[in-house]
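**Student:** fold the following and give me the result.
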Amino acid sequence: MTLVTAAFLATAFATHALVGAALGAILFDRPGVGAVAGLVADVDFLFPAALGWPFVHRGITHSLPALLALAAVAVGVWYAVDACGSHRAAGAAVAVAYCSHLLIDVTTPKGIPPLSPLSDRIVGVALPTTGHSPVPTLLLWVGSLWVLSRTDALDSVARRVPSSRIGE
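**Tutor:** Presented below is the predicted three-dimensional model:
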């Protein structure tokens, strides 16, 4: 893997995590759950290459069947667990953040295969700039960080980072 490819992937992963965190924070007060769920679709990077289609990047994990399976889990969590609602919010944050990942990826030239494994047809959306291009990525980062700054999500992260006491 080249340095350019590694930087691109790191930026893409960070973008999915930031957007998921922002959605999880603003909609459900669950930024951490949203950040992790925003990355879940890219678990396909861990599949062995020998498996082939649909177990490749932007294969089954970027499809409608995977989304429906995740939605079923989220609905199950919503109705079956924790009457006070904290798990319900987490389940909803997972579903929304996962959807945000797919929406970002559908705007790229490669697109996503919405009916995998029934079909290997990739659907891309032709836009002048796409989901992982510099301008949209910057806008997603700025928007997500703005949303996070309007919640207490960044405050809780700041409390966990040890402060340095220079000069003492």
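**Student:** CA only for contacts and neighbour counts going forward, please
**Tutor:** OK.
**Student:** contact partners for the residue nearest to the spatial centre of the chain?
**Tutor:** Centroid-nearest residue in the chain: residue 38, 1.7 Å away (criterion: CA atoms, centre = their mean). Residues in contact with residue 38, defined by CA atoms under 8 Å, 6 or more residues apart in numbering, are 16-21, 94, 97-101.
**Student:** go again with 7 Å.
**Tutor:** 16-17, 20, 97-98, 100-101 (CA atoms under 7 Å, 6 or more residues apart in numbering).
**Student:** for residue 80, see how far away it is.
**Tutor:** Separation of residue 38 from residue 80 (CA to CA, to the nearest Å) stands at 23 Å.
**Student:** residue 103 too?
**Tutor:** For residue 103, the distance to residue 80 - CA to CA - is 28 Å.
**Student:** next: residue 113.
**Tutor:** For residue 113, the distance to residue 80 (CA to CA) stands at 31 Å.
**Student:** who's more crowded, these two?
**Tutor:** More crowded of residue 113 and residue 80, by other CA atoms under 10 Å: residue 113, with 23 against 11.
**Student:** run through the residues that contact the more buried one.
**Tutor:** Counted by CA under 7 Å, 6+ apart, residue 113 has contacts 58-59, 62-63, 120-123.
**Student:** run this one through as well so I can compare:
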Amino acid sequence: MAGVGVAAVSATALAVPAATTATLLAAAWIGSLLPDADRAGSRVYRRTRVERRVPLARLAGWLLRLPLRPLVLLRHRGITHSLVACAAVALATWALVGLADADLGVAAGAGMAIGYGAHVLADACTPAGVPLWAPLSSKPTWMLPAWARIKTGSAREFVVATALTGALVSATFLL
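**Tutor:** Next up is the predicted model:
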């Protein structure tokens, strides 16, 4: 939610064309799911409604997820929750999409960095923290002091997410 919201505010503030905005938002959405690819039941592995109804989309989704499957062998909130992983995924996205269209490659890379980074920073606000500097260090990093950390799935997380969503929607319409 945070990554897509920040991407939407950014696109609105920069007044980018519709195709660029769509690419930025789609990449931010996918990027926000990728850090949890190290967990077998995570949202990134679930079929979308379109995939459930359209056999060709089901096949495409399966093929696109195939390279992610080995990540489930990694420890959850390990290297996939680091700045190195965020940079690597953003650069790979920029390069791959840039082969088809250079301008959209930049938007896709930026969106991926925004979505992935927002997920990692949000997880750094939880009691577990994240190994932000992995593989250089596996020591957890937190963005909040111990008393303010938000447990995943708690009512407090819902309140913070609702407030953040409201702020991002307001900012998008005010720009």
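**Student:** TM-score for this pair?
**Tutor:** TM-score of the superposed chains, computed with TM-score structural alignment, normalised by the length of structure 1, equals 0.61; 131 aligned residues with a CA RMSD of 3.2 Å.
**Student:** what residue of structure 2 matches up with the residue nearest to the centre of structure 1?
**Tutor:** In structure 2, the residue equivalent to residue 38 of structure 1 is residue 32, according to TM-score structural alignment.
**Student:** do the same with residue 86 of structure 1
**Tutor:** That one, residue 86 of structure 1, aligns with residue 104 by TM-score structural alignment.
**Student:** any idea which helix or strand comes after the helix or strand encompassing its match?
**Tutor:** Using DSSP states H and E, residue 104 of structure 2 maps to helix 102-123. Using DSSP H and E, the next helix or strand after helix 102-123 of structure 2 towards the C-terminus is helix 155-174.
**Student:** what helices or strands is that following helix leaning on?
**Tutor:** Helix 155-174 of structure 2 is packed against helix 2-14, with contacts defined by 3 or more CA pairs under 7 Å, 6 or more residues apart in numbering; DSSP states H and E.
**Student:** any residues touching the helix it packs on, and which ones?
**Tutor:** Contact with helix 2-14 of structure 2 is made by 21, 24-25, 28-29, 32, 111, 114-115, 118-119, 168, 171-172, 175, as judged by CA under 7 Å, 6+ apart.
**Student:** neighbour-wise, give me the winner out of those residues.
**Tutor:** Counting neighbours by other CA under 10 Å, the top entry in the contacts of helix 2-14 of structure 2 is residue 111, with 35 neighbours.
**Student:** quick one: the counterpart of residue 95 of structure 1 in structure 2 from residue 7 of structure 2, how far?
**Tutor:** For residue 95 of structure 1, the aligned residue in structure 2 is residue 113 (criterion: TM-score structural alignment). Residue 113 of structure 2 is 10 Å from residue 7 of structure 2, where distance means CA to CA.
**Student:** for residue 108 of structure 2, same thing?
**Tutor:** On the measure of CA to CA, residue 108 of structure 2 and residue 7 of structure 2 end up 11 Å apart.
**Student:** spell out which residues are contacts of both of those two.
**Tutor:** Counting by CA under 7 Å, 6+ apart, the residues touching both residue 108 of structure 2 and residue 7 are residue 24.
**Student:** ok, how many other residues are close to residue 45 of structure 1?
**Tutor:** 12.
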